[in-house]
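Trainee: No sequence on hand, only this structure:
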């Protein structure tokens, strides 16, 4: 992407994000998902990361360049690869929150990072018997960040969803 295209994209994203900052209710609204087969595009849904597969900024340390998603909002995917999403917790550590997840019948790995350090790892969970249904209490150490990054790694034909519940 050219420098000009990058600047234009960032300007559009910034302009679309301003209403979220001014009206937090918009950020927690269920926006549905983008339908790439139709003429309309759900910009708010795109900003809140409703896609699947490899998401931009999905670094091995759980870092993310994408938009921040509020806690208590389900994160869903239907694709393979690595997806990293940043979630706002509203306050900094030390604190704990509950991570609920469903990895269905194909095993996926869910890792949680706080200030760049891994604080939880489910390992690969999900099979034909328990469908990968689970939850974990994630404890964060003292810190200044008010967000966590969640990195999900899954193989082909996977489906998963999780929720970072507010502390």
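Mentor: Noted; the coordinates are in hand. A quick note: this is a predicted structure, and the numbers were derived from the prediction, not measured. Numbering: from 1, shown residues only.
Trainee: When you work out contacts or count neighbours from here on, use the C-alpha atoms and nothing else.
Mentor: Noted.
Trainee: Can you say which helix or strand has residue 5 in it?
Mentor: Using DSSP states H and E, residue 5 maps to helix 3-22.
Trainee: Pull the residues that contact that helix.
Mentor: 26, 27, 43, 44, 47 (CA atoms under 8 Å, 6 or more residues apart in numbering).
Trainee: roughly how far apart are the second one and residue 68?
Mentor: Between residue 27 and residue 68 the computed distance is 10 Å (CA to CA, to the nearest Å).
Trainee: try this one side by side with the last:
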């Protein structure tokens, strides 16, 4: 699949408009959020983090299908750290809705309370703030996510280290001090 940036942004803005019909908001996470925070990593999709009950998540999938999107809904199993993932295929590429609603809703709720950083002027696509992106990466775990945290910290020398530490401590996430040390912060 070849992603077309302008097409996928337009489609993601349409998806966010559908979410609003369900009184649900989302923030851009994943590679686009990394890029917004000065760490460019190749990707072909656009990830949105959100909170929804299982019932609302299914209803959103149906509403997107009714608007012509091809949607694949993956509901969580008992061991899943997420509350489901929805793949929304569009002409510009893949939009992935990552649901934290039953597992880690605080990080999305808190990110939505922060001053908005949008992907472009007048866009409804809000980028997750850096401290919350670090928290999401720590929550995800794994080598790639930890490497992302180190690179984010290296590329954002003006980031408030204490704010990031406090946020991750509040969420009871482990491993940040070691990554800060590796990043030279």
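Mentor: Arrived safely, thanks for sending. As the structure is a prediction and not an experimental result, all values here were calculated from the model.
Trainee: where does the TM-score land?
Mentor: After superposition, the two chains reach a TM-score of 0.28 (TM-score structural alignment, normalised by the length of structure 1), with 80 aligned residues with a CA RMSD of 5.7 Å.
Trainee: For residue 83 of structure 1, state which of the contacts of helix 3-22 of structure 1 is nearest.
Mentor: Among the contacts of helix 3-22 of structure 1, residue 47 lies closest to residue 83 of structure 1 (CA to CA), at 14.5 Å.
Trainee: Can you report how many residues neighbour the closest one?
Mentor: A total of 18 residues lie near residue 47 of structure 1 under the criterion other CA atoms under 10 Å.
Trainee: Show me what counts as buried in stretch 135-144 of structure 2.
Mentor: 135, 136, 137, 138, 139 (16 or more other CA atoms under 10 Å).
Trainee: What ranges does structure 2 have for its strands?
Mentor: 26-29, 45-50, 70-74, 85-90, 93-99, 126-127 (DSSP state E).
Trainee: no wait, structure 1
Mentor: 68-70, 74-77, 81-88, 95-102, 108-114, 117-125, 133-140, 147-154, 160-164.
Trainee: how much space is there between the residue lying closest to residue 74 of structure 1 once chain neighbours are set aside and residue 138 of structure 1?
Mentor: Spatial nearest neighbour of residue 74 of structure 1, excluding adjacent residues (CA to CA, 6 or more residues apart in numbering): residue 163 at 4.6 Å. From residue 163 of structure 1 across to residue 138 of structure 1, the span is 12 Å (CA to CA).
Trainee: Residue 8 of structure 1 now?
Mentor: As judged by CA to CA, residue 8 of structure 1 and residue 138 of structure 1 stand 38 Å apart.
Trainee: Ok, residue 87 of structure 1 next?
Mentor: 13 Å.
Trainee: Same question for residue 74 of structure 1.
Mentor: For residue 74 of structure 1, the distance to residue 138 of structure 1 equals 17 Å [CA to CA].
Trainee: So for the top helix by length along structure 2, what gets flagged as buried?
Mentor: For structure 2, the helix with the greatest residue count under DSSP state H is helix 5-21. Going by neighbour count (16+ other CA under 10 Å), the buried part of helix 5-21 of structure 2 is 8, 9, 10, 11, 12, 13, 14, 15, 16, 17, 18, 19.
Trainee: Columns distance to residue 30 of structure 2 on top of these, output as TSV?
Mentor: Converted to TSV, the buried residues of helix 5-21 of structure 2 look like this (distance: CA to CA, whole Å):
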residue	distance to residue 30 of structure 2
8	14
9	14
10	17
11	17
12	14
13	16
14	19
15	17
16	16
17	20
18	21
19	19
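Trainee: Mind checking which of the contacts of helix 3-22 of structure 1 are buried?
Mentor: Neighbour counting by 16+ other CA under 10 Å classes 27, 44, 47 among these as buried.
Trainee: Would you mind checking which of the residues you listed is nearest to residue 134 of structure 1?
Mentor: Ranked by distance to residue 134 of structure 1 (CA to CA), these are led by residue 27 at 26.1 Å.
Trainee: Neighbour count: residue 8 and residue 138 of structure 1, which is higher?
Mentor: residue 138 (17 against 12).
Trainee: pretty sure that one is touching residue 99, no?
Mentor: Yes. Counting by CA atoms under 8 Å, residue 138 of structure 1 does reach residue 99; the two are 6.8 Å apart.
Trainee: all helices for structure 2, in order.
Mentor: Going by DSSP H, structure 2 shows helices at 5-21, 30-36, 54-66, 105-113, 130-140, 142-155, 161-170, 176-183.
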